[in-house]
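*Asks:* here you go, sequence then predicted model.
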Amino acid sequence: MTSRLISSSPAMTNKKHKAAIYWFRQDLRIDDNPTLIKACANVQTMVFVYCHPPQKITRWGFPSNSPHRRHFIDTALANLRKTLVSLGSDLLEIDMSAAEALPGLASELQTTAIYCEDIAAPEEQDEVAALRVSGLDVSARWQSSLLSPADLPFKPTQLPEVFTQFRTTIEKAGVLPLAPCAAPASIPPLPAQFSEIVSRWHKPVMPCPTRPKDQRSSFPYFDEQFSGAASAAKAHLDQYLARKLAHTYKQTRNQLTGVDYSTKFSPWLACGAISARQIYHALKEFETEYGANDSSYWIWFELLWRDYFRLLHLQYGRRLYTASGLSTLPAPLHDTVRFTNWCQAQTGEALVDAGMAELAATGYLSNRLRQIVASYLIYDLDCDWRAGAAWFEAQLVDYDVYSNQGNWLYIAGRGTDPRNGRRFNVQKQVHDHDRDGTYRQLWLTDLPTMK
């Protein structure tokens, strides 16, 4: 896969359009959205669309999307629609795939112009390819990384082989993010026939099955301040920095439970309710006022990891989704019974089962536990890492295609890391992170009190 900042059909280049569709994907915000700004400058009338991906059954036999993330996305979309309405527009939600819906909608609008963000993962690339095959001109712009690929001291196809090399190269070169873009002051009006379009295309999305509000959750998305709304993302960022939690992040980030032990930015980053550049800009303002330390640096460090997994997709594309990944290892083994027990928190290993119980109940899991349960599935249960990646995709509120795939490859030793994987000793992890059994007792209620 070649690097691209903008992937456009030839007919889209520098062309003004009477009407166009803006297709929201993983960029559910108005602020710092360069693709949206570009579209608004080139279009006379605009229809903003979100296509709810159809629920599918994975090759491993379970649904691909849990009620947790669906609820979170619904709240992000409700806030996005409110913002668009305040600007004189609206959001059309369609309960169909983009490939099914957008060609017909474009035909009604008498346009072929589609604007959207570019996502360099196989299924997302296939969506755009299908639209182009149908005759649509799709302008897909790369915009989800902190650093612009054009500013890197190397081509994305020549990405350093390991993360540490990537980070040190970036820092030595002094590469910094661009400033976030302001929201457009105005957006193109809706077409005159929009109400008729809504009557034909708006299909009420089936409500998510309600899940109990589990007050043990480390990311209680059912509370307003943790909803998917861009306004909630901004408020969370502001309060996190105002409480100076950035100065203690490195010391607390490996804790297993609680709202404040980590930044909790990932759910909003994953759906695009906030951008990495917005977070970085606010972090630098915080450091200017209150000073920088190892912990505030570590937030930059984690944002670079996020970029690294994105750039891996620009370099390797579909190869990251093969059984061997970037390695020469044989295809992994798989045991369906052991995998099912892992999913259902019935492995018999208390820390692993507690983590899997939390994931199922809340759609969230600490980074430390994600690594522990992934390692256990791969190395102790001899199961296919891709099945684990698919389960995380189905369950996580903060599922991000790049980071999910990159982290599973990393643990499985099938990515770029030279240490051939990360096998965690569960008993050591218990000793280091849950010695008194607090976490296990929280999630395994039938567990005897631990000393």
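*Replies:* Thanks, I have it.
*Asks:* going by C-alpha atoms from here, please, whenever you check contacts or count neighbours.
*Replies:* Noted.
*Asks:* what ranges do the strands span in the stretch 51-200 of the chain?
*Replies:* With DSSP state E, counting those that start in this stretch as the criterion, the stretch 51-200 of the chain has strands at 91-94, 113-117, 137-141.
*Asks:* pull the contacting residues for the closest residue to residue 53 other than its chain neighbours.
*Replies:* Nearest residue to residue 53, sequence neighbours excluded (Cα to Cα, 6 or more residues apart in numbering): residue 97, at 5.2 Å. Residues in contact with residue 97 (Cα atoms under 8 Å, 6 or more residues apart in numbering) are 51-54.
*Asks:* check residue 404 too.
*Replies:* 389, 392-393.
*Asks:* over to residue 411?
*Replies:* Residues in contact with residue 411 (Cα under 8 Å, 6+ apart) are 371, 374-375, 421-423.
*Asks:* out of the contacts of residue 97, who's the most crowded?
*Replies:* residue 51 (19 neighbours; other Cα atoms under 10 Å).
*Asks:* let me see the contact set for that residue.
*Replies:* 23-24, 93-98, 101.
*Asks:* ok, back up a step: buried subset of the contacts of residue 404?
*Replies:* Applying 16 or more other Cα atoms under 10 Å to the contacts of residue 404, the neighbour count classes 389, 392-393 as buried.
*Asks:* for the strands of the stretch 51-200 of the chain, which one ends up most surrounded?
*Replies:* strand 113-117 (a mean of 25; mean count of other Cα atoms under 10 Å).
*Asks:* tell me what angle that one forms with strand 137-141.
*Replies:* If you take axes from the mean of the first three to the mean of the last three Cα atoms, to 10 degrees, strand 113-117 sits at 20 degrees to strand 137-141.
*Asks:* okay, now the one to match up with it:
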Amino acid sequence: MKNITIYCFRNDLRLFDNPAFLKATIESDVLLPLFCHPNNHLIYKGIQRIGIHRQTFLRQALNQLRSHLRSLNSDLLEVNGNICEEIKKISEAIDATKIIFEKIVSPEELDEEISIRSIGISVETVWQSSMIDLKDLPFELENMPDIFTEFRKLIELKKIITQAPTSLPKKLPPLPEKNIKFNSNFNFSKGIRYKYSSFPYLEEQFNGGEKNALSHLENYLLQKLPHTYKETRNQLFGIHFSTKFSPWLSIGCISAKYIAFKLKEFEDKFGANESSYWIWFELLWRDYFKFLHFKYGKNLYLKNGLNKNARIINHNDDKFDIWIRGKTGNNLINAGMRELFCTGYLSNRMRQIVASYLIYDLDCDWRRGAQWFESQLVDYDVYSNHGNWLYIAGNGTDPRGGRKFNTTKQNLEHDPNNLYKELWLEHSINVSQI
């Protein structure tokens, strides 16, 4: 009996250093690569859950993935709808014996996995989205330290060696013999080009896709930018002030492990400093938010998160509206919200500032802000987005409570000459279509 496998791509749109996909190629006689488009329902007053920026970047990445698969005499089947129903129909049509996909532990994706397992054929999942492998952790996940600093110190104490990437498959098993329509003509809204975007995903070098992700990493290291990252990371706009790895990481065009591996190579060759360490430090924060989902799961999505003594919130949709439209009484906030809407990107510093303003100055529900970021950010990642909003709101694991930013102080420190505000407030930016 032939092993007929469906490989369902999720947030791992790459072939290089993809252990789950490599496993599928090794264990299968017949292999069908599949991508099921996520449900793009409306979240607020006609706003789509997946906005134009992420739609465009995802489409670019899928096109590149399909081209790569075709170069290996395979293809990518795209479907739209309920993932369980679609996989059930496909598995019956091709007599599939196994389904393989990467493990995602956020609530909706876990529910999807449970539904897929109910189909009745073998299901295997592989955890592969973190920099640190689960087997290398110096603690069981249910016992991981809640406080990031304690978590980091235990990780550093173990001195984990960054693993070399898994190989790129040189040959893929054949596609099913059954007649399958490989259709990529899905409707999506295309983003608009903005000259001053800090992540101009419509420019070819910043397109979604594995090839672009690997090229960007190589160029970033060639310019020796890791040596200055910590000094520039809090700037508000520009291409090179931060790594810009996050959009490609968010949908798995590149792995965090491979970035860490190449960063270590860079440090061995050109020397390590506090800035290069800080890139690893930020990747570790990303892991921390992932691992918290193993420990706390759906509790992270409650109104008060993990905080039993959370402040009372009097959410007001009118206040939320002026925030998303960039029409508050604060020009720094307005500039940030307009940049986000127009380009799908915000610096880490501005993300914290606008989040704090929504929570503490406008007294709105942090979960609504997290939803808006999910809709707008080109680099949306469920773990990091949710973790950072919990952190600012004081409903996560930090015993110090939330983070209220003084916008006057932030203005003086990060935009003293008003360059950022002028960039997004004085140009013709149309946010009226929200």
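*Replies:* Perfect, thanks for sending it. Here the structure is a predicted model, which is why all the values come from computation and not from measurement.
*Asks:* got a TM-score for the pair?
*Replies:* Scored against TM-score structural alignment, normalised by the length of structure 2, the superposed chains reach a TM-score of 0.96; 427 aligned residues with a Cα RMSD of 1.5 Å.
*Asks:* JSON lines for the strands of the stretch 51-200 of structure 1, including distance to residue 273 of structure 1?
*Replies:* Output for the strands of the stretch 51-200 of structure 1, formatted as JSON lines (distance: least, Cα to Cα, whole Å):
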{"stretch": "strand 91-94", "distance to residue 273 of structure 1": "15"}
{"stretch": "strand 113-117", "distance to residue 273 of structure 1": "14"}
{"stretch": "strand 137-141", "distance to residue 273 of structure 1": "17"}
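*Asks:* which position in structure 1 pairs with residue 168 of structure 2?
*Replies:* By TM-score structural alignment, residue 168 of structure 2 lines up with residue 183 in structure 1.
*Asks:* closest to residue 242 of structure 1 among the contacts of residue 51 of structure 1?
*Replies:* Among the contacts of residue 51 of structure 1, residue 24 lies closest to residue 242 of structure 1 (Cα to Cα), at 31.1 Å.
*Asks:* what does that closest one correspond to in structure 2?
*Replies:* Residue 24 of structure 1 maps onto residue 9 in structure 2, by TM-score structural alignment.
*Asks:* for the closest residue in space to its match that isn't next to it in sequence, which three-state class applies?
*Replies:* Counting by Cα to Cα, 6+ apart, residue 9 of structure 2 lies nearest to residue 35, which is 5.2 Å off, once chain neighbours are set aside. The three-state assignment at residue 35 of structure 2 reads strand, by DSSP: H, G, I helix; E, B strand; the rest coil.
*Asks:* separation between the counterpart of residue 35 of structure 2 in structure 1 and residue 26 of structure 1?
*Replies:* For residue 35 of structure 2, the aligned position in structure 1 is residue 50, judged by TM-score structural alignment. Using Cα to Cα, to the nearest Å, residue 50 of structure 1 is found at 10 Å from residue 26 of structure 1.
*Asks:* what's the answer for residue 221 of structure 1, then?
*Replies:* Counting by Cα to Cα, the gap from residue 221 of structure 1 to residue 26 of structure 1 is 18 Å.
*Asks:* so who does the residue mapped onto residue 350 of structure 1 from structure 2 touch?
*Replies:* Counting by TM-score structural alignment, residue 350 of structure 1 corresponds to residue 331 in structure 2. By Cα under 8 Å, 6+ apart, residue 331 of structure 2 lies in contact with 421, 425.
*Asks:* could you rerun that using 6 Å?
*Replies:* By Cα atoms under 6 Å, 6 or more residues apart in numbering, no residues touch residue 331 of structure 2.
*Asks:* the residue nearest to residue 9 of structure 2 and residue 78 touch, don't they?
*Replies:* Yes: Residue 35 of structure 2 is in contact with residue 78 according to Cα atoms under 6 Å; the separation is 4.9 Å.
*Asks:* all helices for the stretch 1-150 of structure 2, in order.
*Replies:* All helices of the stretch 1-150 of structure 2, identified by DSSP state H, counting those that start in this stretch, fall at 19-27, 52-71, 83-94, 107-117, 148-158.
*Asks:* in CSV, list those along with distance to residue 315 of structure 2 and mean neighbour count.
*Replies:* Formatted as CSV, these follow (distance: least, Cα to Cα, whole Å; neighbours: other Cα atoms under 10 Å):
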stretch, distance to residue 315 of structure 2, mean neighbour count
helix 19-27, 42, 19
helix 52-71, 27, 20
helix 83-94, 34, 16
helix 107-117, 24, 15
helix 148-158, 29, 13
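*Asks:* residue 229 of structure 2 is nearest to which of these?
*Replies:* Taking the helices of the stretch 1-150 of structure 2 one by one with Cα to Cα, helix 148-158 is closest: 19.6 Å.
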